[in-house]
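Asks: pasting the structure only:
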């Protein structure tokens, strides 16, 4: 799935909401404490288990005034959790965030921030009180999830604080690793935010997915393809197989850690060739590949 880049107007509206929260917290230093965010916004956090649904059933039984669809279908939330393998939920009428307690702490941090993001975006409340499967098209659902992800990223990475720190470092996986530690977020979320929010004039592609040397049966090439705004303005989106072929030119057979780096030529929308540096790291669960623009490809002129 390729990342959705929000319109300037939508991003600006969300930025204003996040800025209010950070200002209300006194513009804190990283890492952001989500307990402080919940206290400021008067949000309640609870945990549920997908193997023991008693708490979810109890929660649902208390939502008799949540809205007509919930009244007509008391199992609506429980059905959604099981069918879509949800890791977190936000119940706007109760200002309550529910987190799957089976998730690792680092992932729970992102999931919680994502649900806080929903709570901050005014136009999400009405959408989240209905049956999203029936009332939202896939494109609309993807859009509101992208908006919540954007809000979560701006919150956890403290808006301009991350942009300044990222722009002060060279584009590359070493910088992503350093920023991960500084802001207290996962490698994957830091990687994503680095590509979308830093070095705005540098075309970059991020790839998250299977090991190119050890593909898993039934798994697609990449779970996520992240294109920076500069890349999308200058280049066409490439098929996953083309990107996978590029990775195979340099990736080693080791199963974790750095897998190598190599220069790859890509053609822009005008038909001109440019050089990107691809570098890949594997954390055993996913391979993360960052492709960063280097220079125009030098033409060899014969005599």
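Replies: Okay, I see it. Not measured: the values here are computed from a predicted model. Numbering: from 1, shown residues only.

Asks: alpha carbons only for contacts and neighbour counts from here, please
Replies: Fine.

Asks: show me which residues of the helix of greatest length in the chain are buried.
Replies: Assignment by DSSP state H gives helix 138-156 as the longest helix of the chain. Using 16 or more other CA atoms under 10 Å as the burial criterion, the residues of helix 138-156 that qualify are 144-156.

Asks: stretch 159-168 now?
Replies: For stretch 159-168, a neighbour-count test (16+ other CA under 10 Å) marks 159, 162-163, 166 as buried.

Asks: kindly report the same for stretch 85-96.
Replies: The neighbour-count check on stretch 85-96 (16+ other CA under 10 Å) flags 87-92, 96 as buried.

Asks: cool, stretch 171-182 as well?
Replies: Using 16+ other CA under 10 Å as the test for burial, stretch 171-182 gives 171-173, 175-176, 179-180.

Asks: ok, for residue 151, nearest residue in space, not its chain neighbours?
Replies: residue 117 (4.9 Å; CA to CA, 6 or more residues apart in numbering).

Asks: right, I mislabeled it, should have said residue 172
Replies: In space, and not counting its chain neighbours, residue 172 is closest to residue 290: 6.9 Å by CA to CA, 6+ apart.

Asks: repeat for residue 261
Replies: Nearest non-adjacent residue to residue 261 (CA to CA, 6+ apart): residue 279, at 4.1 Å.

Asks: residue 289 is in contact with the one you found, correct?
Replies: Yes - Residue 279 is in contact with residue 289 according to CA atoms under 8 Å; the separation is 5.5 Å.

Asks: of those two, which one has the most company?
Replies: More crowded of residue 279 and residue 289, by other CA atoms under 10 Å: residue 289, with 26 against 22.

Asks: structure two is appended below for comparative analysis:
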């Protein structure tokens, strides 16, 4: 799945909502404490289990909006939680976030921030309370999820605080690892935020998925997400997944964790001109992250 880049007006509206929260917290130092955010917004947090659904079933059965029970058959949502492998839920009428307790702590942090993102965007409330004509449209669902992800990223990375720190570093995987520790978020979420929100003039591609030498999917697919920077989208067309995979396999080592190698790759822009990108890959055993960053125009060979 390729990332959705929000329009400038939508991003600005979300930035304003996030800024209100951070100002209310006194513009805190990193890492952000989500318990402070919940206290400020008067949000409750609970946990559920996809294997033991008693708590979730009771909670959903009591869910009402304007005095009307939302679900006559609570089991339908329970089935959806399992079918779509949901990791978190936000119940607007109760201002309650529910997290899957089976997820690792680091992932719960992102899932919780994502649901907080839904809670602070006023136009999401109607969609989450049963506006089925819109909410069941795949394009609409993808858009609101992208908006909640953007809000979560702006919260967890403290808006301009991360952008300034990222812009002071070189666009390399080593820089992203350093920023991960400073802001207290996962390598994968720091990687994503770095590509979308820093070095605005540098075309970048980020690939997130399984190890190219040990694909987890039965069909051999290795990418769950392809993250393209705004500068990349402006100058280049999206590369096919097969092309990306074949380039990585030219240098990718067989080790299970750590740096997997790097290589310079030539990519043609929308005008038909070639440019050099540096591809480098790293495995943290759960995900393989590949960062491709623009280096220079491809040198032309002039005949004599």
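Replies: Sure thing, it's come through. If you're wondering where the values come from, they're calculated on a predicted model, not measured in any experiment.

Asks: report the TM-score for the pair.
Replies: The TM-score (TM-score structural alignment, normalised by the length of the first structure) is 0.96; 303 aligned residues with a CA RMSD of 1.5 Å.

Asks: that older thread, so the residue nearest to residue 151 of the first structure: helix, strand or coil?
Replies: Secondary structure, DSSP: H, G, I helix; E, B strand; the rest coil: residue 117 of the first structure is helix.

Asks: burial count for it?
Replies: 25.

Asks: that one and residue 45 of the first structure: what is the separation?
Replies: Residue 117 of the first structure is 14 Å from residue 45 of the first structure, where distance means CA to CA, to the nearest Å.

Asks: and residue 153 of the first structure, by the same measure?
Replies: Residue 153 of the first structure is 19 Å from residue 45 of the first structure, by CA to CA.

Asks: strands along the first structure, start to end?
Replies: Taking DSSP state E, the strands of the first structure run over residues 44-48, 88-91, 96-100, 204-209, 222-227, 257-267, 273-282, 287-296.

Asks: before we move on, the earlier item: okay, the buried residues of stretch 171-182 of the first structure in TSV with distance to residue 196 of the first structure next?
Replies: Listed next are those as TSV, based on distance: CA to CA, whole Å:
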residue	distance to residue 196 of the first structure
171	12
172	13
173	14
175	14
176	12
179	14
180	15
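
Asks: now, which of these lie within helices?
Replies: Within these, residues falling in helices by DSSP H are 173, 175-176, 179-180.

Asks: CSV please, covering those and showing distance to residue 123 of the first structure.
Replies: Output for these, formatted as CSV (distance: CA to CA, whole Å):
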residue, distance to residue 123 of the first structure
173, 36
175, 35
176, 33
179, 32
180, 31
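
Asks: name the nearest of the residues you listed relative to residue 131 of the first structure.
Replies: Set against residue 131 of the first structure, the nearest of those by CA to CA is residue 180 (36.1 Å).

Asks: gap between residue 216 of the first structure and residue 68 of the first structure?
Replies: Distance from residue 216 of the first structure to residue 68 of the first structure, counting by CA to CA: 44 Å.

Asks: oops, could you answer that again for residue 211 of the first structure instead?
Replies: Distance from residue 211 of the first structure to residue 68 of the first structure, counting by CA to CA: 47 Å.

Asks: which of the two has more residues huddled nearby?
Replies: Per other CA under 10 Å, whichever of residue 211 of the first structure and residue 68 has more neighbours is residue 211, with 29 against 11.

Asks: trace that one over to the second structure, please.
Replies: Counting by TM-score structural alignment, residue 211 of the first structure corresponds to residue 211 in the second structure.

Asks: tell me if I'm right that that match and residue 222 touch.
Replies: Yes - contact criterion CA under 8 Å: residue 211 of the second structure and residue 222 qualify, at 6.9 Å.

Asks: same list (the buried residues of stretch 85-96 of the first structure) but as JSON lines, adding distance to residue 259 of the first structure.
Replies: Formatted as JSON lines, those follow (distance: CA to CA, whole Å):
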{"residue": "87", "distance to residue 259 of the first structure": "30"}
{"residue": "88", "distance to residue 259 of the first structure": "33"}
{"residue": "89", "distance to residue 259 of the first structure": "36"}
{"residue": "90", "distance to residue 259 of the first structure": "39"}
{"residue": "91", "distance to residue 259 of the first structure": "42"}
{"residue": "92", "distance to residue 259 of the first structure": "44"}
{"residue": "96", "distance to residue 259 of the first structure": "42"}
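
Asks: what's the closest of those residues to residue 205 of the first structure?
Replies: Closest to residue 205 of the first structure out of these is residue 87 (26.9 Å), distances taken as CA to CA.

Asks: residues contacting residue 263 of the first structure?
Replies: Contact partners of residue 263 of the first structure, counting by CA atoms under 8 Å, 6 or more residues apart in numbering, are 275-278.

Asks: of those, keep whichever come out buried.
Replies: Members of the contacts of residue 263 of the first structure classed as buried by 16+ other CA under 10 Å are 275-278.

Asks: so what touches stretch 198-208 of the second structure?
Replies: Applying CA under 8 Å, 6+ apart, the external contacts of stretch 198-208 of the second structure come out as 163-164, 166-167, 171, 188, 191-192, 195, 223-233, 235, 287-294.
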